[in-house]
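K.L.:
pasting the structure only:
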């Protein structure tokens, strides 16, 4: 009887331990599911890299204002204003959804950080919040891929009667980066001369052109075929800016 009681006590003890292990495992699974759901929600508003840093909760706050050398890409659609003047709002939204979906896929594939949507305009930067090797090369490869992808989109839109093309500007330099906004509505943004330069170069680009500053080319000049556009007088810059048109990858 004593042996039976001892065996019974052992079984009960093991059952209690197993129940506690199950409860612990359940709590861990629930916590992991909650973290994944939080990460999924954050990725809807921030780049995947930034969302993962926020969830990881490291020693450094990724949203804290900081300075970093980044490559900035601005792009928008040529002919967009004329298109919106004659198209129905539903047509405009349909075009933007197609455009954003195609360009967004390429931004993620090249590990860029999408700073903002503004109608047809997009700003992307590289080397923050996660440093990446060869940010200028990534920016150029992404821009060239976007131009190629736009050929398909532009052909599709022309069949519908829409005449839309892409224009791109690329610049490199230091920017101040961090959370911008107020409690309840935060964005992750970059400000500085480099963002203004990319924006102005984009504004100068003709349909299908990718214009880049000299500094962008210094690290990738053996990678791409370019042609000199010249010294452009850009708003907000006291001196003319040496500007180059990216034709494509060497040997492609």
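P.N.:
Nice, I can see it. Note that the coordinates shown come from a computational prediction; the quantities given were computed from them, not determined experimentally.
K.L.:
use CA for all of it now, contacts and neighbours both
P.N.:
Fine.
K.L.:
give the buried residues for the longest strand that the chain contains.
P.N.:
Taking DSSP state E as the criterion, the chain has its longest strand at strand 165-182. By neighbour count on 16 or more other Cα atoms under 10 Å, the buried set for strand 165-182 is 165-179.
K.L.:
distance from the chain centre to that strand, please.
P.N.:
Chain-centre distance of strand 165-182: 10 Å, with Cα atoms, centre = their mean, to the nearest Å.
K.L.:
skipping adjacent residues, who's closest to residue 174 in space?
P.N.:
Take residue 174 and drop its neighbours on the chain: the residue closest to it by Cα to Cα, 6 or more residues apart in numbering is residue 69, 4.1 Å away.
K.L.:
take a look at this one as well, against the first:
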């Protein structure tokens, strides 16, 4: 065994002795122990002497004390921000008044599709209320019919020169066609016909009288022909190269859907 090994063992032994002595000293009471023997007076023993062979190790309190915890800093109070202004409530829009429902139009009794409005015009024919004239017959001169025209109405076809009469008839036809109207109800009912109306008028175009000479077979068409003549008055004035004070004329009015 080496010297260093022996030294170590001695050191350990010394430490063990010191610890054992310390334990014994701690176990001895400080007050004397009274031993009572029968027949003898009380014997007071002196307190034991503490023998300290080595300094007791310093208490653990002498160790480096732990640093005291730093006091927590109180958080700085945050600056109070002014509250945001509440938005003003928008005014509710006033409800618009509900429009009153319009009354529904009454349905027409018939729902047939309406055909295209006819473009026919009053048919101008050489008919008069007194007598039919021959196509080859030449009208009498205006000066010879002046006296007869002063007494009674002159058939329009015999009122003067044929060219002048034709020109006036064309003007009369265009004038009447502006007031021609096919009755809507008659179109729905598919009614057709050609009523003939006779009328007498003065040189200035004012109407003297009128009547229905031939019926069409449909009351709607007959009334439409008479209404057209009333709306068309006054008629175009008669030119100076046609003789007569009043004139008579028979006018067929054709109502045809084709």
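P.N.:
Alright, I've got the coordinates. Predicted model only: the values in this text are computed from it and were never measured.
K.L.:
now the TM-score, please.
P.N.:
With the length set by TM-score structural alignment, normalised by the length of structure 1, the two chains reach a TM-score of 0.23; 91 aligned residues with a Cα RMSD of 5.5 Å.
K.L.:
okay, now the residue nearest to residue 174 of structure 1: neighbour count?
P.N.:
Look at residue 69 of structure 1: counted by other Cα atoms under 10 Å, it has 16 neighbours.
K.L.:
quick one, what contacts it?
P.N.:
Under the criterion of Cα atoms under 8 Å, 6 or more residues apart in numbering, the contact partners of residue 69 of structure 1 comprise 127, 172, 173, 174, 175.
K.L.:
ok, residue 224 of structure 2 - how many residues close by?
P.N.:
18.
K.L.:
again, but for residue 94 of structure 1
P.N.:
Quick note: residue 94 of structure 1 (other Cα under 10 Å) scores 11 neighbours.
K.L.:
how much space between it and residue 191 of structure 1?
P.N.:
Separation of residue 94 of structure 1 from residue 191 of structure 1 (Cα to Cα, to the nearest Å): 30 Å.
K.L.:
now swap in residue 147 of structure 1 and tell me
P.N.:
Residue 147 of structure 1 is 26 Å from residue 191 of structure 1, by Cα to Cα.
K.L.:
which one of those two has more residues nearby?
P.N.:
The residue with more neighbours, out of residue 147 of structure 1 and residue 191 and counting by other Cα under 10 Å, is residue 147; that gives 21 against 13.
K.L.:
in this structure that one contacts residue 166, no?
P.N.:
Yes. Under the criterion of Cα atoms under 8 Å, residue 147 of structure 1 makes contact with residue 166 at 6.9 Å.
K.L.:
can you classify residue 18 of structure 2 by secondary structure?
P.N.:
Using DSSP: H, G, I helix; E, B strand; the rest coil, the structure places residue 18 of structure 2 in helix.
K.L.:
what about the strands in structure 1?
P.N.:
Using DSSP E, the strands of structure 1 run over 66-78, 113-118, 121-126, 165-182, 185-191, 210-213, 224-232, 241-249.
K.L.:
and the shortest one, what does it pack onto?
P.N.:
Using 3 or more Cα pairs under 8 Å, 6 or more residues apart in numbering; DSSP states H and E as the contact definition, the elements that strand 210-213 of structure 1 packs against are strand 165-182, helix 193-204, strand 241-249.
K.L.:
try it again at 7 Å.
P.N.:
Where contact means 3 or more Cα pairs under 7 Å, 6 or more residues apart in numbering; DSSP states H and E, strand 210-213 of structure 1 is packed against strand 165-182, strand 241-249.
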